[in-house]
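Colleague: Here's a sequence, model it:
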Amino acid sequence: MKQLNTKKLAFLAVMVALQIVFTRTLGIDLGSVQRISFSFIPVTLASAVVGPIPSGIASAVADILGFVTKPTGPYFPGFTFNAFLGAAIYGYFFYKKELTLKRIILANVVATLVVNVCLGTVWVHMLTGSPYGPLFAAKLPFQGLMLVIKIVVQALILKRLVDEAARMFQ
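Modeller: Here you go, the predicted structure:
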């Protein structure tokens, strides 16, 4: 992993702050297990600009700080792992790569299925004891809708945001 300079650390700090604001302040909770949020914007931007590991760490930090500042239930490290893994997946697909529609779709499908649907369902099952099957089935429509929203938003703005952020580091 390449050394992070002061500018990139400051950039990550701003992305962490934006994730917390987008999730905890501007997010809309739908029950105890679903949330509408645009926190994926700073996550994917950080992933594309600084890479999978630094953005994963920043997302994990945002998850912990967000919980400390505005808890919405018990703390569970599985969700922090999901934050890290989701950002790392985006970083794998976006960092130093051309941001094509195909790449955006693939990254979002992988992140949604692995992190949000599969692992997220496992964590909720472990926390609540609810049967896995119905939880899984209940997550699919919402995650399908969020998948489409993420793809459309990223296709419209991610390349421009990455180009602007890259200019800061030249």
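
Colleague: Could you use CA atoms for every contact and neighbour count after this?
Modeller: OK.

Colleague: next helix or strand past the host helix or strand of residue 108?
Modeller: When elements are defined using DSSP states H and E, residue 108 is found to belong to helix 101-111. Using DSSP H and E, the helix or strand that follows helix 101-111 in sequence is helix 120-128.

Colleague: Could you pull out the buried residues of that next one?
Modeller: Buried residues in helix 120-128, counted by 16 or more other CA atoms under 10 Å: 120, 121, 122, 123, 124, 125.

Colleague: Those residues into a markdown table, with extra columns for distance to residue 69?
Modeller: Converted to a markdown table, the buried residues of helix 120-128 look like this (distance: CA to CA, whole Å):
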| residue | distance to residue 69 |
| --- | --- |
| 120 | 22 |
| 121 | 24 |
| 122 | 25 |
| 123 | 21 |
| 124 | 21 |
| 125 | 25 |
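
Colleague: quick one more, to check against the first:
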Amino acid sequence: MTKTKRLVLSSLFIVLSIILTRLLSFRFNLFGVESIRIGFGTLPIMISAFTLGPGYGFLVGALADFFGYWINPMGPYVPYFTITSGLYGLLPGLVFYYLFKKEVKFWNFAISYLAGGIVGISITPYLIHSLWGVPYAVLIPPRIVSLAIKFFLYPMIISMLYKRVPQLDQITHSTI
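Modeller: Next comes the predicted model:
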């Protein structure tokens, strides 16, 4: 795959992530800070990691957060959240590429998703707690429920996309 195609696909995934995160998510504020966001903004980040590789997954996640903030800010810009957004692409990509050798199966996607989902229940609550003092008792339970639901939902969506869009499988198995 050419670098131009990778750039175009990465840009598409960035835009999709921004739209799904900033415009089509439900946000809940606790103690004056956005503490819980329910949406599918990390899905394009993970798909980019599965199709283009962990490095592109990290870049798509980080750039989606960075540009998303400037398009539609939701509070102060905190670079730590840009890094955690990048980890949503890096960690699942590493697991999928190096542990599962890019084998397209539901459980490979599910376990790879779990690698990124751990960021959502560990690093993100830690940052929110450290920066704004929101108690862990408020932050952790909804994230665990979200992780449990998305553990099955995200791999199902990704598996369906891979079956319906054969180009994704071809891109995944091309030399990167």
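
Colleague: Just give the TM-score of the two.
Modeller: Superposed pair, TM-score by TM-score structural alignment, normalised by the length of structure 1: 0.84. Supporting alignment: 163 aligned residues with a CA RMSD of 2.2 Å.

Colleague: The helix holding residue 108 of structure 1 packs against which elements?
Modeller: Counting contacts by 3 or more CA pairs under 8 Å, 6 or more residues apart in numbering; DSSP states H and E, helix 101-111 of structure 1 is packed against helix 77-94, helix 132-168.

Colleague: ok, so what distance separates the residue lying closest to residue 158 of structure 2 once chain neighbours are set aside from residue 16 of structure 2?
Modeller: Of all residues not flanking residue 158 of structure 2 in the chain, residue 47 sits nearest, at 7.1 Å (CA to CA, 6 or more residues apart in numbering). For residue 47 of structure 2, the distance to residue 16 of structure 2 (CA to CA, to the nearest Å) stands at 11 Å.

Colleague: Now for the counterpart of residue 41 of structure 2 in structure 1: which residues touch it?
Modeller: Taking TM-score structural alignment, residue 41 of structure 2 has residue 39 as its aligned residue in structure 1. Contact analysis of residue 39 of structure 1 by CA atoms under 8 Å, 6 or more residues apart in numbering lists 18, 19, 20, 22, 23.

Colleague: picking up where we left off before, tell me how many other residues surround the residue nearest to residue 158 of structure 2.
Modeller: Applying other CA atoms under 10 Å, we find 26 residues neighbouring residue 47 of structure 2.

Colleague: hang on, the earlier thing: hey, which of the helices and strands packed on helix 101-111 of structure 1 is tucked in deepest?
Modeller: Most buried of these, by mean neighbour count (mean count of other CA atoms under 10 Å): helix 77-94, with a mean of 23.

Colleague: and the angle from it to helix 132-168?
Modeller: Angle of helix 77-94 of structure 1 versus helix 132-168, following axes from the mean of the first three to the mean of the last three CA atoms, to 10 degrees, is 50 degrees.

Colleague: okay, and helix 77-94 of structure 1 goes to which residues in structure 2?
Modeller: Going by TM-score structural alignment: helix 77-94 of structure 1 matches residues 79-96.

Colleague: Out of the buried residues of helix 120-128 of structure 1, flag the one nearest to residue 108 of structure 1.
Modeller: residue 120 (15.1 Å; CA to CA).

Colleague: list the contacts for the counterpart of that closest one in structure 2?
Modeller: Using TM-score structural alignment, the partner of residue 120 of structure 1 in structure 2 is residue 124. Shown in contact with residue 124 of structure 2 (CA under 8 Å, 6+ apart): 81, 84.

Colleague: Nearest residue to the middle of structure 2?
Modeller: Centroid check for structure 2 by CA atoms, centre = their mean gives residue 42 as the closest residue, at 2.7 Å.

Colleague: Good, we can wrap up now.
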